[in-house]
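Novice: Generate coordinates for the sequence data below:
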Amino acid sequence: MSDINHYNLAKDKINMVIAGLMVGLLVAAFDYSIMGTAMPQVINSLQGMEYYVWPFTVYMLTSTISIIFFGKLSDIYGRKHVLIAGIGIFVITSVMCGFATNMFQLILFRGLQGIGGGILLSLPFIVVGEIFPPRDRAKYMGIVGSVFGLADVLGPILGGVITDNFGWRWIFFINVPIGIAAITLILYSLPNFKLPDVKKIIDVNGMITLTLTLSSLFLALTLAGDLNTYSLTEIIGILIFSGVMFILFCRAEKKAAEPILPLNLFKNSIFSISALESFLASALMFSGIIYVPLFAQGVLGISATNAGLLMIPMLLSLTLASIVTGQIISITGRYKMLVIAEFLITGIGVVLLSSMNADTPYYLLVAYSTVLGIGSGMAYNIFNVAVQNAFTLREIGIVTASMRFFRNVGTIVFVPVFGYIMNYTLVSSAAVNFSKIQALVLSIQNIFLLAILLAFAGLIFAFFLKEIPLAGDTPSISMKFLEGN
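Specialist: The predicted model follows:
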């Protein structure tokens, strides 16, 4: 591995760092796909069908919040220490989840596990941004990020094998040896470089108000999917509370000595547009990941196993597109045209998916979802590279964590919105005596119609993204890092 790196690490150390980052990221990446397979057995064991989605949603919420918190803490205490702490939290809470005796315990432990998961989803990309010069970052981010595709393809299979042969608790216990391997690799390969002039001040007010903002927003959007149980007044009240907390968060960040999300970052148009594009790209990706399998099973009558197999081309194309896009950026040093191409391809994918009906053959479903996978994969690391290139090394940690944060917020916001569209359409269709299949087709079509609007918005914003050509060596604005133990 001949690339220049900021720390001038030896080739074997670089290989170990990349391997450690990939193994650590793999632990978190496997979580969603394995959990989805095991949840039916979890429910049978612990009861509480009414809380089916909460182990997923609580994890997503806490991981999103922790991305920003620990991205900032890693500026203070060093990437290595925080990354190892994240793996440790994830492993310990995995064991706690494995020993849960009821749904309440599982939901609580999953919330704690999300803290470690958020660290693992952001810190590896921060480390890559600091080790390599701008021109090489996209390439290695694509390599590190490829574990998501591996997890998405193998996760359901591995989850099924583990659950059927060893029981659902082992989907959590399996994280222990993988986590230990990741800690070992990182412990002996990654120096603990940290910023020398960051004040060791924790932005408590920012942490509290951001947590309340996102928690209440997520709760309101989730409850809105069941207006038969929860009144519109309650939901609006929660949304108002979220808005008030957001205003208080902005005020807290303006006054904070070391804000967890510095508002002056948004003065940089590259950061603002990249944050918005990451938000939209995540929503588009999940429209396919969630509703393509549902269409395959509910409309085409394909079994759950075969529906999972149908997703493999989409997930593989997502992974390959991420890697290839990184290579292209590394060669050309440019990214704007790739952002435009990404939203064009994604837009074509959701247009094709919105045209599906009960007569659509399965091979077209595979083809359409693969187009969406290509576009979604292209988006995965472009915005990390763009914002890292627009800021100094001192700010790489927070801007990289912010991109992952806004991706997760896109998921938190739009997954409940998609669910609301589906529920509303199903109820409306029942009122006009549509068959179940007709109602489901119309519901999924409406979801992809919204996705078309999101893709179009993303395409328009892409033209406003400024491009700073990526340098092939260490940036001219250099920062002195201090190495700790």
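
Novice: C-alpha from now on. contacts and neighbour counts both.
Specialist: OK.

Novice: List the contacts of Leu195.
Specialist: By CA atoms under 8 Å, 6 or more residues apart in numbering, the residues touching Leu195 are 75-76, 78, 394, 480-482.

Novice: now swap in Phe406 and tell me
Specialist: Phe406 makes contacts with 275-276, 278-279, as judged by CA under 8 Å, 6+ apart.

Novice: Now tell me what touches stretch 340-360 from outside.
Specialist: Contacts for stretch 340-360 (CA under 8 Å, 6+ apart): 284, 299-300, 365, 368-376, 378-379, 437-438, 441, 444-449, 451-452, 455-456, 458-459, 462-463.

Novice: buried ones in stretch 191-201?
Specialist: Neighbour counts over stretch 191-201 (16 or more other CA atoms under 10 Å) mark 191-196 as buried.

Novice: Kindly report the same for stretch 82-91.
Specialist: 82-91.

Novice: what's the closest of those to Lys255?
Specialist: Ranked by distance to Lys255 (CA to CA), those are led by Val82 at 25.6 Å.

Novice: how about this one, so we can line them up?
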Amino acid sequence: MSNQTVLPAKTERTRIVISVSIALVLSALDQTSVSPAMPAIGAALGDRLWLSWIISAYLLTSTAVSPLFGKIADLRGRRLVLHSCIAIFTVGSAICALAPTMAVFIGGRAIQGIGDGGLVAVVQTIIADMAPPKERGRYYVYISTLWAVSGVAGPVIGGVLAEHVHWTMIFWINLPVGAACYAVSSRALTNVPDVRRNYNLDVLGAIMVIVATMMLLLALTWGGTAYPWISLTICGLVSASLLLFGTFVWYQLQREEPFLPISVLGNPVIAYAGSAVFFSMASFIGLSVYFPVYLQLIEEFGAAASGLALVGLISGMSLGANISCRYINKSTHYKRVALLGACITALALVLLALFTGKASFAVIETLVTVAGFGSGSLYPIALISVQNASERRHLGIATAMFIFLRSLGLVVGLACLSTIVRATGIASHIGSGPSTLGGDVRAQIVDGFRWVFYAAASSQVLSILFLMRMEEKPLRGHAPGSTRED
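Specialist: The predicted structure follows:
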């Protein structure tokens, strides 16, 4: 295969990137619009004890399958994966809308998660195909803006549809959106050369990764809730997962065309960048999940107002991502802005812990916005660093592994912070309302949140350490006389 690939002109590339990015609307809106409708879903389908699995089933399958779709995109082409994932997602949406029971509904959410895992990976891989790393930041601006808008609009749309129309419309609306995404992306990619390689998929390796990941995620989801952390079930799941991951690594060394190539598995840039994002996302989940709870219990906010307060966090992340994307196009020392952003986030989290229960809402909201800004600046630079360090033939699996580590960080972070929330007594007061909190109880909850924010800050410090170890390789640009260099 040639090292240079001729691609469409710049204006055509921009159109292609925007067209395929629209497919992320399915993922971005669905992740934020379902939560406000959960009470209505529980009332309609019953089995309220399983409500948490509306989110968990989606996250479990989305995380587990992302490496699989990344590998298929490397072997069989980007278009096949993109269109297959759109179809899977819309089928899952239809099942959710038609579900007669909570069990069927959760199954539909798991199918949606499978589609989501491929959508996020392949769209970012297609963008990487469209431009060399040096120029890639300008295209990732579109994604950061899309996620910011969806993060704000999703809860509003979900709440309005559930309250004034019907909760099933949250899922029915995905069918025409999915059809539009398919039509627009299909037309945009018509004249774009697709990447294909004549190797068979390492099915056994793929199964090992998916099963090992599912066991680990189930342990993290059930630990401390359905089963004690030191129970036989949780310990058995973790042990079996680690054993299977170890077996997978040994098996990959024996394969001529492994599911996860050694050049990806052992690449230090990919390892350090992925680890940095893993711990950064573990930190971020503390704000996105528990900051609204903090506002309800300590600041006496209602559910709607506390959700709206997340606009600062989301806006900060979008601004940070936009600035880092623009900076990476102009500087050879691109890692500086990511390090600065990570340090800003760590400092904001420490101040948030110190001011918990003492500062005004304006101060707290400002700190959360600043923390979001720092987190947003890290992700695009880490992703572009991973793609810059990988070979073109492994671009899909490298991108998918990065997204896998990002999603895994969210799950691990949520499990760890949820343990702190339960241990400090916060969990027992969630949903009780601020009027029931006496002076001593309020002080206990304030101390609990202080530990939550300190833990998030500690995770961010680990992210900084891994980011410091990541090599800052020169970003590839256009080769003379071609449109693309690899």
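
Novice: where does the TM-score land?
Specialist: Here the TM-score for the pair of chains, by TM-score structural alignment, normalised by the length of the first structure, is 0.92; 474 aligned residues with a CA RMSD of 2.5 Å.

Novice: still on that earlier bit, give me the buried entries from the contacts of stretch 340-360 of the first structure.
Specialist: If we count by 16+ other CA under 10 Å, those have these buried: 284, 299-300, 365, 368-376, 378-379, 437-438, 441, 444-449, 451-452, 455-456, 458-459, 462.

Novice: coming back round to it: looking at the buried residues of stretch 191-201 of the first structure, which is nearest Gln113 of the first structure?
Specialist: For these, the residue nearest Gln113 of the first structure by CA to CA is Asn192; the value is 23.9 Å.

Novice: Surely that closest one touches Ile76?
Specialist: No: applying CA atoms under 8 Å as the test, Asn192 of the first structure and Ile76 come out as separate, 10.9 Å apart.

Novice: can you give me the strands for the stretch 301-450 of the second structure?
Specialist: For the stretch 301-450 of the second structure, strands defined by DSSP state E, counting those that start in this stretch do not occur.

Novice: now do the stretch 151-300 of the second structure
Specialist: Taking DSSP E, counting those that start in this stretch as the test, none of the stretch 151-300 of the second structure falls into strands.

Novice: Contacts for stretch 157-175 of the second structure, please.
Specialist: Counting by CA under 8 Å, 6+ apart, 26, 30, 32-37, 40-41, 90, 93-94, 96-98 sit against stretch 157-175 of the second structure.

Novice: circling back to that earlier point, of the contacts of Phe406 of the first structure, grab the buried ones for PyMOL.
Specialist: Listed next is the PyMOL selection for buried residues among those, using 16+ other CA under 10 Å:
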select buried, resi 275+276+278+279
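
Novice: of all the contacts of Phe406 of the first structure, which two lie farthest apart?
Specialist: So, those by CA to CA: farthest apart are Ala275 and Phe279, at 6.3 Å.

Novice: what do these two both touch?
Specialist: 406-407.

Novice: Of the contacts of Leu195 of the first structure, keep whichever come out buried.
Specialist: 75-76, 78, 394, 481.

Novice: With distance to Leu221 of the first structure and secondary structure as extra columns, can I get the residues you listed in TSV?
Specialist: Converted to TSV, those look like this (distance: CA to CA, whole Å; DSSP: H, G, I helix; E, B strand; the rest coil):
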residue	distance to Leu221 of the first structure	secondary structure
Asp75	33	helix
Ile76	34	helix
Gly78	36	coil
Arg394	36	helix
Phe481	42	coil
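
Novice: Out of the contacts of Leu195 of the first structure, the closest to Ala430 of the first structure would be?
Specialist: Asp75 (54.2 Å).
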